[in-house]
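1. here is the input, now give the coordinates:
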Amino acid sequence: MKKIVLISLTSSLILGCAELQQVVNQLPQGSVGLSQLDIANGLKEALDNGIEKQVSKLTATDGFLKNEAVKILLPEELQKVDKGLRDIGLSSLADEGLKVLNRAAEDAVKQATPIFVDVVKNMTFNDAKNILMGDNSAATSYLQSTTSTALYSKFNPVIQNSFAKVGADKVWTNIITKYNSIPLVKKVNPDLTDYTTNKAMEGVFKMIAVEEQNIRTSISSRSSDLLKKVFALQDQK
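-> Okay, the predicted model is just below:
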């Protein structure tokens, strides 16, 4: 088989590439040579595509609410609130409470893309190599480990503001007041901002994982020549 030579950008990037070189050496004859820069750029393109395609879906109206994979349901503490309201004929109020949580998440996720773009832009070749040759969730795990703190810091105040914008604060004040007035119930006072923030982040990573799975397993999902060449390395591992 014809060997593909990986062109080193700097001596520091050479470290840790032995296993990748072994895979490269096994590629079919006729494969076009890939430099380390090609591999890094290919992974960045894949991540950018996944972020643009999947995260943008979540920012649309009903992006959370009508997507069963990420729809934000009530925390355990509030499930009894939901049931209690429905039991006394306030189903519409319970439905509205659920809707405004999801609306706030849809609003907050608009803050995610710049954070992801910045992380991807600064990704090293070693990061790219580990993602490419990792398991089917390696890219998602990388983004989760490198962005979670920043995402929470961005999402939390946005969700708090979104609660006011979409009326969630008033709706939930009304819901909790109504529920706490039901005789003999244990009163509740949940931190819905923190809960919704974490659920919004969970939804973002779940959708990125969907796109990562697509691009790793479906050649038709590789939308450019560079992606096809780079992920051929993964296919050979």
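
2. C-alpha from now on. contacts and neighbour counts both.
-> Will do.

3. residue 88 versus the residue of the chain positioned farthest from its centre, what's the distance?
-> For the chain, the largest distance from the centre (C-alpha atoms, centre = their mean) belongs to residue 183, which lies 41.8 Å off. Distance, residue 183 to residue 88, using C-alpha to C-alpha, to the nearest Å: 12 Å.

4. what of residue 39?
-> From residue 39 across to residue 88, the span is 60 Å (C-alpha to C-alpha).

5. setting aside sequence neighbours, what's the nearest residue to the most centrally placed residue in the chain?
-> Using C-alpha atoms, centre = their mean, the residue of the chain that lies closest to the mean C-alpha position is residue 205, 2.3 Å off. Leaving aside its sequence neighbours, residue 205 sits nearest to residue 140 (C-alpha to C-alpha, 6 or more residues apart in numbering; 6.5 Å).

6. the structure of the following sequence is requested for comparison with the preceding one:
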Amino acid sequence: MKKIILLTLPFLFIGLSSCDTLNQVAQTTVQQYGNPTQLEISNGLKQALELGTGKSSDQLSAVDGFFKNAAVKILFPPEAQKVEKTLRSIGLSKLADDVILSLNRAAEDAASQAKPVFVNAIKQMTIQDVTNILLGQQDAATQYFERTTTAQLTANFKPIIQGSLNKVGATKYYGDAAAAYNKIPLVTKVNPNISDYVTQKAIAGLFTVIAKEELNIRQNLSARSTPLLQKVFGYYDRNKK
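-> Predicted coordinates:
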């Protein structure tokens, strides 16, 4: 019975403002069930983070996960945008398009490898980490992952990115584009190696999507899909800064 009540709480205050709804549901939850224990807070937050990071990895590793998401789509490196502009101006737009598509395909290929890194980081969280994340800024979890997983993600992604770049033809396409550009008289030569850039952009894109998922669960009742998440984030709603 308790589970049914918790699951239906998000729909009881649909006529109120978003802020009022969160506060009202939080008050109702604590009246019914009290404050969550430290263990519940820890388990609830970790559950939320595992769901959020898993969803983000799945979303970006799907076909067009990067390519058709304007927020994370990988374009030519800033220092090579002149390459793209020049190639298009001399009738090589198809080559430029192939480069962009292949860079994003490589990032999509690598994104699925992020899950174990995040799961390990979640397992290593202390009670203090959990409290700081839950009651911290709205991107506190994203900041935590950036601090604790970027080095490992880079180490794990780089060989996968390189292999993916080779597999989808990005190395060849970008190398061809750079070579074609470098043959133009009087231009400043560009580095044809693209793997470091794609690795960095793939990780940055992953954190962009994770931040969006974090904000969603902090602000939207419907994203709190289990009774435990509702109880823990009801506590967050009452105590957030």
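
7. who's more crowded, residue 39 and residue 88 of structure 1?
-> residue 39 (22 against 10; other C-alpha atoms under 10 Å).

8. how about the residue nearest to the centre of structure 1, what's its partner in structure 2?
-> Under the alignment (TM-score structural alignment), residue 205 of structure 1 maps onto residue 207 of structure 2.

9. which strand or helix spans its match?
-> helix 195-219 (DSSP states H and E).

10. how far does that helix sit from the chain's center?
-> Its chain's C-alpha centre and that of helix 195-219 of structure 2 lie 3 Å apart, by C-alpha atoms, centre = their mean, to the nearest Å.

11. okay, buried residues for the helix or strand that it is followed by please.
-> Note on helix 195-219 of structure 2: by DSSP H and E, the next helix or strand toward the C-terminus is helix 227-239. For helix 227-239 of structure 2, the neighbour count (16 or more other C-alpha atoms under 10 Å) marks 227, 228, 229, 230, 231, 232, 233, 234, 235, 236, 237, 238 as buried.

12. with stretch 172-190 of structure 1 instead?
-> Buried residues in stretch 172-190 of structure 1, counted by 16+ other C-alpha under 10 Å: 172, 175, 176, 179, 180.

13. what do you get for stretch 203-211 of structure 2?
-> 203, 205, 206, 207, 209, 210, 211.

14. quick check: that stretch compared with structure 1, mean distance?
-> Superposed on structure 1, stretch 203-211 of structure 2 shows a mean distance of 0.4 Å to its aligned residues (mean C-alpha distance after the TM-score superposition for structure 1).

15. ok, residues contacting that stretch?
-> With contact meaning C-alpha atoms under 8 Å, 6 or more residues apart in numbering, stretch 203-211 of structure 2 is reached by 52-53, 56-57, 60, 66, 71-73, 111, 139, 141-142, 146, 150, 153-154.

16. can you pull out the helices in structure 1?
-> Ranges of helices within structure 1 are 18-25, 36-50, 56-59, 76-87, 91-108, 112-121, 125-132, 138-165, 168-180, 192-217, 225-235, based on DSSP state H.

17. if we can go back for a sec, what do we get in structure 2 for the residue farthest from the centre of structure 1?
-> Counting by TM-score structural alignment, residue 183 of structure 1 lines up with residue 185 in structure 2.

18. distance of its match relative to residue 84 of structure 2?
-> Remark: distance between residue 185 of structure 2 and residue 84 of structure 2 (C-alpha to C-alpha) = 16 Å.

19. same deal with residue 117 of structure 2?
-> Using C-alpha to C-alpha, we find residue 117 of structure 2 at a distance of 34 Å from residue 84 of structure 2.

20. looking at the two, which one has more neighbours?
-> Taking other C-alpha under 10 Å, residue 117 of structure 2 and residue 84 do not tie; residue 84 has more neighbours (22 against 17).
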